[in-house]
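Student: Provided below for reference: sequence and predicted model.
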Amino acid sequence: MRTYSLLVDAHLINRDPRSAMAVSDDMINAGFEPSKETLKNLRRRCFRELDYKKDAQVESLAKNFQIRMGS
C-alpha cells in the first residue's frame, strides 16, 4: 500500500494526474484501499491542472470507499 501511495505522490509531484490516477487504479485492482490523504492529494493536483474529468473520478472513488473529502 505504501509503495502505491509513493508512486502516486511521485506522479503528482511531476504534475501528471493521469499517471497518478492509473497507479491508484492499479492499487485498487490489487485489493488495496486508497487513503484519504492520497485521494485528497490526487484531487488537488487534478484541480490545479484543470483536469476536471479526473477530479470527478477521484470524487467517485472517494464515494465508493466512503471517504469524506470535503470541499
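Tutor: Happy to help now that I have it. Residues are numbered from 1 along each chain as shown.

Student: hey, let's count contacts and neighbours off CA atoms from now on
Tutor: OK.

Student: does Ile28 sit in a helix, a strand or a coil?
Tutor: The three-state assignment at Ile28 reads helix, by DSSP: H, G, I helix; E, B strand; the rest coil.

Student: Ala20 versus that one, what's the distance?
Tutor: 13 Å (CA to CA, to the nearest Å).

Student: Asn29: how many residues sit nearby?
Tutor: Asn29 has 10 neighbours, counted by other CA atoms under 10 Å.

Student: Check it against this one:
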Amino acid sequence: MMAYPAFGNLSRTSSRPQISSELLVTIEDLRTEMMNAADDENFSSDTVLELSQRLDNYIVQAQIQMLGR
C-alpha cells in the first residue's frame, strides 16, 4: 500500500491519535479509482467528480481521527 502523501509518515509512534488502517486503505483505493477514471475519461467527468467527493469525505474522517475527536 502506498502511503497517502497528505498524511506524511503515519507509522511513527506519537501521542497523536492514528488513522485506522481500514480508513487509509479506503482512501488509497478511492484515490487510485479516481485517478484511473480520470485517465479513462477526464478530470471533470461525473464519475471522477463523484469519486473526488467521496474521497474528500474520507479525508475529513481521517483528519478528525488525527485530531482525536
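Tutor: Structure's in. What do you need? Computed from a predicted structure; not experimentally measured.

Student: what TM-score comes out when they're superposed?
Tutor: For this chain pair, the superposition-based TM-score is 0.41 by TM-score structural alignment, normalised by the length of structure 2; 37 aligned residues with a CA RMSD of 2.7 Å.

Student: Neighbour count: Ile28 and Ala20 of structure 1, which is higher?
Tutor: Neighbours per residue (other CA under 10 Å) separate Ile28 of structure 1 from Ala20, with Ala20 holding more: 26 against 15.

Student: For that one, which residues are in contact?
Tutor: Leu7, Val8, Asp9, Ala10, His11, Leu12, Leu42 (CA atoms under 8 Å, 6 or more residues apart in numbering).

Student: does the fifth one belong to a helix or a strand, and which?
Tutor: Using DSSP states H and E, His11 of structure 1 sits within helix 2-13.

Student: Residues in contact with that helix: which ones?
Tutor: Counting by CA under 8 Å, 6+ apart, Pro17, Ser19, Ala20, Met21, Val23, Ser24, Met27, Pro34, Thr38, Asn41, Leu42, Arg45 sit against helix 2-13 of structure 1.

Student: quick check, nearest of those to Val58 of structure 1?
Tutor: Distances from Val58 of structure 1 to those, taken as CA to CA, are shortest for Leu42 (7.3 Å).

Student: between the helix or strand the closest one falls within and helix 2-13, how many degrees?
Tutor: Element membership for Leu42 of structure 1 (DSSP H and E) is helix 36-48. Here helix 36-48 of structure 1 runs at an angle of 20 degrees relative to helix 2-13 (axes from the mean of the first three to the mean of the last three CA atoms, to 10 degrees).
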